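Colleague: Based on what follows, work out the 3D shape:
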Amino acid sequence: MSRFSNHDPDSSSSSSPSADDLDSDHGVGLSNPLLSQGRRRMLDLVNRLHNTGVQIDIDLPQIAVIGSQSAGKSSLIESISGISLPRAAGTCTRCPTECRLARSDAPWKCIVELRFITDKNGQTLGQARNESFGDPIFSKSEVEDRIRRAQRAILNPSKASRNFLDDDDEEVPEVSFSTNYISLQISGPEVADLSFVDLPGLIASVSRGGNERDIAMVESLVTSYICKPSCVILLTVACETDFENQGAHHLTKKYDPEGKRTIGVLTKPDRIPRGDEESWLPLIRNEQEVLENNWYCVKQPSSQDLKQGITWEEARSRENDFFSMTAPWSELDPMYQKYLRTTNLVDRLSSILSDLISKRLPQIQIELENTIQKTRTGLQQLPKPPSSDAVGEIATLLHVFVADLHKLLEGVPNAEGLLQVIRPAQERFRRDIRNTAPDFRPFKERWSPEAPTPFQEPQFLSNEDGYEDSAGQLPPTAKIPIYINEVMDRALAARTRELPGHYPFVVQKSFIVEFTAKWASPAQVLCRVVHTTLSQHVKALITHHFSSFGQGGLEQRVTILVQDYMNQRALATQDLISKLIALEEDGPLTLNEHYLADYKSKFMSYYKGAREKIQNPVLATAIEAYRPEQPLPTDPYGNQIPLTGIAQVLSSLASVGLSGVHAEDLVKLLSPDRMDPALNIMSDVRAYFQVAYKRIADNIPLAIDRELVRGVGRELLPALYSGLGMNGTDGVRICHELAQESPSVAGKREELLKRLERLETASRELVRVGL
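Modeller: Next up is the predicted model:
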């Protein structure tokens, strides 16, 4: 039996039907079938949208009843919906109770479900879990008890919900409040399509029956509803308590500061202390705490009335009598009388909610389309779902990866490409090898005053090596100079049975061995740098191809296998480098005799010229000043003036058949220098360095490129197949294990698919009604 009726559940009243009888000719409040067809169509649509669950993603119009503890919220819901909720002293609502009303031609029915959004430990679930709570209810008198039991099930999350359908043991609940909620799906001929929710009462302080955690939880729960712009807030304020002490009003002001979507409801006006009634009238006249939709005042049955089984008709009649005969309510101007009584409140609420729905529907359609597109984009950004052919899928991934790896190794036209990134290291290697050149000085010891400072290497080297400074000169190095007297001393010390003026080739060889011994270190450094850079690029490529596949196992396995393969190639490359260096260290050898002879001639001329600057400065200055490209001098009458100086000497030599002589070669015509043997050794060694250094500067990078860079791409695919075990007897099982999608990606995909299903279902509902 409902608290509003002592009659049979199927009985009816001609004027004000009971909560147990919605089969009469007139519904209650929003259930009134006399609402316009357009309004009902919109309410039907919003209710169907709620049924799709799209309110998780889109802000749908909804009524939320809030207030402090025992503020009369449950009575308001009964007036609005026509159903009875549990009632008790203090806090009786300890979890949200959502009501989904749906008009139907079938007999009245109520389905109770439990909606879990957190687990028993309070952790948020990825997807809400719905549980049916008992069989459908066909008698309204059973609803209150079922809701009470459902709330006990919500507040005891570690126990099976079905146990509470028949268990009458009122034990202490495991939690005081819960964000999990009860959902009532009510349908019948006189039920309007509407959704609203009754929220737990805000707790004023610990002394009022809660603790700090409960106070914060309830406030957070209420906030999660009323912060939404399409939530119509029914703010209940009990007149038996000072207005300023009611926290629900302050919370409402925070989220609806202009009062555009709040309807204030004063309850329990019969409990106002005598003489204080006038203090509440400014609210009804909207002179205090102004709300766009005004304040209302209602009087609901007392607990004693309910125990006596007051009917709905009697309740409304007593409410009418109270406001008609009790001052100061009865003395209000007629324009304010419409803000008194429950019927006026629910009629106004119907209009407000309908207007809100009418305004929101076009926006809802836009938000739906935008959210659908965003969800589809999110799905597209996820990796492809696992294929039923795991072996084929992994094989395809490996082939595509190896193909992209070959492109990387061959070179891509990008500043961040592998070959572009390792080129500076190759240039550093060439400079390091170039800097091992012996720094011969054609002068005596370093303290000799005749030695020029600084000593620059010859200009012809800058034209070939490309390391000249802004002045076109090779920069001086920090190498230890080797002076001509040191070379001569070594040559003299090496003589055995040679004829006078002859020196063994071992002298040149000793200098050559000294600089070739320095080549191993920069060569191995280059190998390590290329290996590190290559590893970084390959690792990034592996991540790009495999990171979103499976649970990361394939990426990890491929990374290990490729790193092992690269390490093998690096060892092979180091061995080849060692062999190439050993070839140079075993002794000098070249078949490029012309190249060697040309360099020896140039160095001999350069060293002798440098000595002649000191020993024969006049000739050295004339050679430096000579410019063969200058035209022959003429007198004022255009006659050529006879040649003089270096030009005359070269012309004379050409006349006797020595046309290939250059100005710098003239120093060779001077009388023998006692240091000529040392100059010959220096020229030999320096010429051979130019041959050997350019050879090694090419061969080492070539070896690294072939054995390490390109070598990684050779035979890698078979190595991956073998390493992964794809060709073995367990290949299918291994591939299935590797193809498993990671829980995070799978969960994200499931969440997006469910969201897309909700959104598309809601979108179809809008299309179906022509919106």
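Colleague: contacts and neighbour counts: CA atoms only from here.
Modeller: Noted.
Colleague: Quick one: the helices in the stretch 601-750 of the chain, in order.
Modeller: For the stretch 601-750 of the chain, the helices defined by DSSP state H, counting those that start in this stretch occupy 617-625, 645-655, 676-704, 710-713, 716-724, 731-738, 743-768.
Colleague: What is the distance between the fourth one and the centre of its chain?
Modeller: Helix 710-713 has its average C-alpha position 33 Å from the chain's average C-alpha position, going by Cα atoms, centre = their mean, to the nearest Å.
Colleague: what residues does that helix touch?
Modeller: If you take Cα atoms under 8 Å, 6 or more residues apart in numbering as the criterion, helix 710-713 is touched by V402, L405, H406, L409, E410, Y565, M566, R569, D705.
Colleague: Buried by neighbour count, from the residues you listed: which ones?
Modeller: V402, L405, H406, L409, Y565, M566, R569, D705 (16 or more other Cα atoms under 10 Å).
Colleague: among these, which two are most distant?
Modeller: V402 and D705 (17.5 Å; Cα to Cα).
Colleague: Secondary structure element for N293, which one?
Modeller: Under DSSP states H and E, no helix or strand contains N293.
Colleague: list the contacts for it?
Modeller: G259, K260, R261, T262, I263.
Colleague: what's the answer for G552, then?
Modeller: F546, L738, S742.
Colleague: What of S324?
Modeller: Applying Cα under 8 Å, 6+ apart, the residues contacting S324 are S330.
Colleague: how much space is there between Y483 and P617?
Modeller: Distance of Y483 to P617, given as Cα to Cα, to the nearest Å: 20 Å.
Colleague: who's more crowded, the two?
Modeller: Higher neighbour count among Y483 and P617: Y483, with 19 against 14, using other Cα atoms under 10 Å.
Colleague: which one is that one nearest to, not counting chain neighbours?
Modeller: R441 (4.7 Å; Cα to Cα, 6 or more residues apart in numbering).
Colleague: Touching, the one you found and I482? I think so.
Modeller: Yes. Between R441 and I482 there is a contact under Cα atoms under 8 Å: 5.9 Å.
Colleague: So those two - more neighbours on which side?
Modeller: Set R441 next to I482 and count neighbours by other Cα under 10 Å: R441 wins out with 25 against 18.
Colleague: how much space is there between the residue most central in space within the chain and Q127?
Modeller: Among the residues of the chain, the one closest to the centroid is Q381, at 11.7 Å (Cα atoms, centre = their mean). Separation of Q381 from Q127 (Cα to Cα): 21 Å.
Colleague: one more to put side by side:
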Amino acid sequence: MSMSSKQKHLRCTMSPRDSKKLEEISSSLNQHYEDKVRPCIDLVDSLRSLGVEKDLSLPAIAVIGDQSSGKSSVLEALSGVALPRGTGIVTRCPLVLKLKRVEAGVAWSGILSYQGQLKILQKPEDVGHAVSNAQVALAGQGKGISHEMIALEIKSSNVPDLTLIDLPGIARVATGDQPVDIEKQIKDLIEKFIKRQETISLVVVPANIDIATTEALKMASKVDPHGQRTLGILTKPDLVDKGAEETVVSTVNNQVIPLKKGYMMVKCRGQQDINANLSLAKALQNERDFFEQHPHFRPLLEEEKATVPLLAQRLTKELVEHIGRSLPHLKNQIEKKLDGTAMKLKQLGEGVPQEENDKKNFLIEKINAFNQVLADVMRAEEDIKNSDTRVFTKIRDEFGKWKAQLDKKTNTFEENLRDEVEEYTRIRRGKELPGFINYRTFENIVRKHVEELEEPALKLLRDITDIVHSSLNDIANPNFEAYPNLLRAAKEPIEDLREQEYEKAKERVRAQFKMERMVYSQDGLYSWKLEAVKMKPETARPFLTKVISADVREMAQHLRAYFSITSDRLANQVPLIVQYHVLHQYIAQLQTAMLAIIGEKDAVKLIQEDSDLARRRVLARERLERLRRARQVLSKFVHSAS
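Modeller: Here you go, the predicted model:
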């Protein structure tokens, strides 16, 4: 038994005094419910009226259905007004239907708005004509559609607190003067709304057809495969063939194509009812009589799965709960969009001043700001976003890889040392007795291994040059994005100096390896290192335990001592050369080149703005203001709710 049925039963068995008390309690509960419902819906309506949907998705219920599914009739029954009717595509623009319930006795009122235009509606009969005119203004006289939205706000004591978005009915084939791709156009428009996680899809389907064949339900299933955000509405139950009623009941009971939110059934005015001037109020009474008297569908009414009034209650509940769940994400999205827009506006700047002197100062400020960022990069102190890494941190990682490569080379060197020494002594050994070192052999082995490190060192130089070059471009782009001429002027030294400092560093790295072929170390340092090698247990170096001849053993110890010194030297010297040229000198020369731009003739022409920059700045400012107001509205709501 439904709540309303229970209340009726109680009233029949209560005294007048108790019955009156129940009415008071019921009225109090309804008022409490409305006090919670209306602010939630008003919040989203306010955000939508601010235009926030241009920036992020808002919680909504979108009404979709195939042509002639009864979608318009459902909306008429909910709103109490006659919307445009006819054959083919009737809804040609998204229609935001805002229903606001007022106290009994308050006069009906309506407001239609689109593209900044506002029309006050005096009576319900004015709605259909006003919506048709708005659609013509937005979508033209033909049968095309438009993505521009029309907002219709209705205040009445006979409507629920609810906001719906009515979308065009799905056309299968273009007819008459419709565009040949009308089906695709409509589906693209519908999908734009229902693919959003913030949207509940209200799918309207005639009860007298196979629900699995409806295009609207297929579209909803595509973007919501588990039916989490989909509610099905079956219409035209009076047209169901005899014998098919149980299948329809099974559908409404979620046993055919299950949806998380399930199904409801309604019976609205048909064309014959409209021709007979059947009022909406009378139609609602006829609907209730139909379900109460129907042997198969009556249980649906008792389970609150049928009639327009129960649908209105269900939709209001669904919308309010959906808004409540969406608020934390909505708040985060607004903050994220605000930060992004503020950053974008900062990049676009305030605009170039008009006075010549002011223009010169403006140019100086821009270049000084850029040079300051470069200085911060050089000192490894630049500001970075959470997902970014400082330039020197990237360089340090590459230097670490270079040291690891040297260590690996040392290990490989030791592993192959026995064979190399034996080979050299077998082929090149002179008159010396065993245990004496052939210095030429020692030099040749050292030089061979040092030469193998030159190409990895040059690769290190190339990699770090690319890192710094890419980073400088990443700095220049946002700093000078608004001024293409200045950006081009900055890119020239970035490219030229890159090549210049790379070649200088390359020459010095090669010179370093030429010097390494000389084979040199301080006597004291070498003696200390050699002693350390000799003191190390041979078990720590398995290859030496297999060495038999004294000269091979002696040569191996000397080579290991010297290569350890060389490796330590290269581990520091190569990074110093690379860092000096492709970080410090590159940036210092670039700073000088940027300052030189200021003194050039007609330098102020470099800050001429991009042709559409002013438009982008205006749009960014509008978005920033829109989002700030949205944050205020949301904060006010959260504060009042708490």
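Colleague: Got a TM-score for the two of them?
Modeller: After superposition, the two chains reach a TM-score (TM-score structural alignment, normalised by the length of structure 2) of 0.59; 461 aligned residues with a Cα RMSD of 5.0 Å.
Colleague: Just put the helices of the stretch 601-750 of structure 1 in a markdown table and tack on distance to T371 of structure 1.
Modeller: Shown next, in a markdown table, are those (distance: least, Cα to Cα, whole Å):
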| stretch | distance to T371 of structure 1 |
| --- | --- |
| helix 617-625 | 82 |
| helix 645-655 | 89 |
| helix 676-704 | 53 |
| helix 710-713 | 45 |
| helix 716-724 | 42 |
| helix 731-738 | 33 |
| helix 743-768 | 8 |
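Colleague: A390 of structure 1: which of those is closest?
Modeller: The nearest among the helices of the stretch 601-750 of structure 1, by Cα to Cα, is helix 731-738 at 5.5 Å.
Colleague: what packs against the closest one?
Modeller: Helix 731-738 of structure 1 sits against helix 390-410, with contacts defined as 3 or more Cα pairs under 8 Å, 6 or more residues apart in numbering; DSSP states H and E.
Colleague: quick one: which of the contacts of N293 of structure 1 sit in helices?
Modeller: Residues of the contacts of N293 of structure 1 located in helices (DSSP state H): none.
Colleague: Distance from the chain centre to the lengthiest helix in structure 2, please.
Modeller: What stands out as the longest helix in structure 2, according to DSSP H, is helix 308-348. Averaging C-alpha positions (Cα atoms, centre = their mean) puts helix 308-348 of structure 2 15 Å from its chain's average.
Colleague: same deal with stretch 539-552 of structure 1?
Modeller: 16 Å.
Colleague: Next: stretch 679-699 of structure 1.
Modeller: 56 Å.
Colleague: In structure 2, which residue range corresponds to it?
Modeller: Counting by TM-score structural alignment, stretch 679-699 of structure 1 lines up with no residues of structure 2.
Colleague: which residues are contacting that stretch?
Modeller: 429-430, 433-434, 437-438, 440, 442, 484, 487, 507-509, 511-512, 580-581, 584, 588, 590, 592, 595-597, 599-601, 603-604, 607-608.
Colleague: Next, work out how far apart K299 of structure 1 and Q69 of structure 1 are.
Modeller: Taken as Cα to Cα, the span from K299 of structure 1 to Q69 of structure 1 is 17 Å.
Colleague: meant to ask about F401 of structure 1
Modeller: F401 of structure 1 is 65 Å from Q69 of structure 1, by Cα to Cα.
Colleague: Looking at those two, which is more packed in?
Modeller: Q69 (25 against 19).
Colleague: what about L99 of structure 2, which helix or strand?
Modeller: Using DSSP H and E, L99 of structure 2 falls in strand 95-101.
Colleague: ugh, wrong one, I meant I581 of structure 1
Modeller: Going by DSSP H and E, I581 of structure 1 is part of helix 553-585.
Colleague: got it, and L112 of structure 2?
Modeller: strand 109-114.
Colleague: Same check on K155 of structure 2?
Modeller: strand 150-156.
Colleague: Correct me if wrong: D161 of structure 2 contacts T316.
Modeller: Yes. Between D161 of structure 2 and T316 there is a contact at 6.4 Å, judged by Cα under 8 Å.
Colleague: so what sits against both of the two?
Modeller: With Cα under 8 Å, 6+ apart, D161 of structure 2 and T316 have common neighbours V37.
Colleague: more crowded one of these two?
Modeller: D161 (27 against 21).
Colleague: number of nearby residues for the nearest residue to the more buried one once chain neighbours are set aside?
Modeller: Residue nearest to D161 of structure 2 in three dimensions, not counting chain neighbours: K100, with 4.9 Å by Cα to Cα, 6+ apart. Using other Cα under 10 Å, K100 of structure 2 is surrounded by 21 other residues.
Colleague: what do you get for R631 of structure 2?
Modeller: Using other Cα under 10 Å: R631 of structure 2 sits among 18 other residues.
Colleague: next one: L406 of structure 2
Modeller: 20.
Colleague: Isn't it up against A571?
Modeller: Yes. Counting by Cα under 8 Å, A571 is a contact partner of L406 of structure 2 at 7.3 Å.
Colleague: Would you mind measuring from the residue mapped onto Q135 of structure 2 from structure 1 to R733 of structure 1?
Modeller: In structure 1, the residue matched to Q135 of structure 2 (TM-score structural alignment) is Q151. Between Q151 of structure 1 and R733 of structure 1 the distance is 48 Å, computed by Cα to Cα.
Colleague: what about those two, which has more around it?
Modeller: More neighbours surround Q151 than the other of Q151 of structure 1 and R733, with 27 against 14 (other Cα under 10 Å).
Colleague: pretty sure that one contacts T179?
Modeller: No. Q151 of structure 1 is beyond contact range of T179, at 11.4 Å (criterion: Cα under 8 Å).
Colleague: what do these two both touch?
Modeller: C95.
Colleague: Wasn't L125 of structure 1 part of a strand?
Modeller: Yes. Counting by DSSP: H, G, I helix; E, B strand; the rest coil, L125 of structure 1 is part of a strand.
Colleague: What does it correspond to in structure 2?
Modeller: Checking with TM-score structural alignment, L125 of structure 1 has no match.
Colleague: again with V346 of structure 1
Modeller: That one, V346 of structure 1, aligns with A312 by TM-score structural alignment.
Colleague: The closest residue to L374 of structure 2 other than its chain neighbours: neighbour count?
Modeller: In this structure, L374 of structure 2 finds its nearest non-sequential neighbour in I587, 6.5 Å apart by Cα to Cα, 6+ apart. Per other Cα under 10 Å, the neighbour tally for I587 of structure 2 reads 24.
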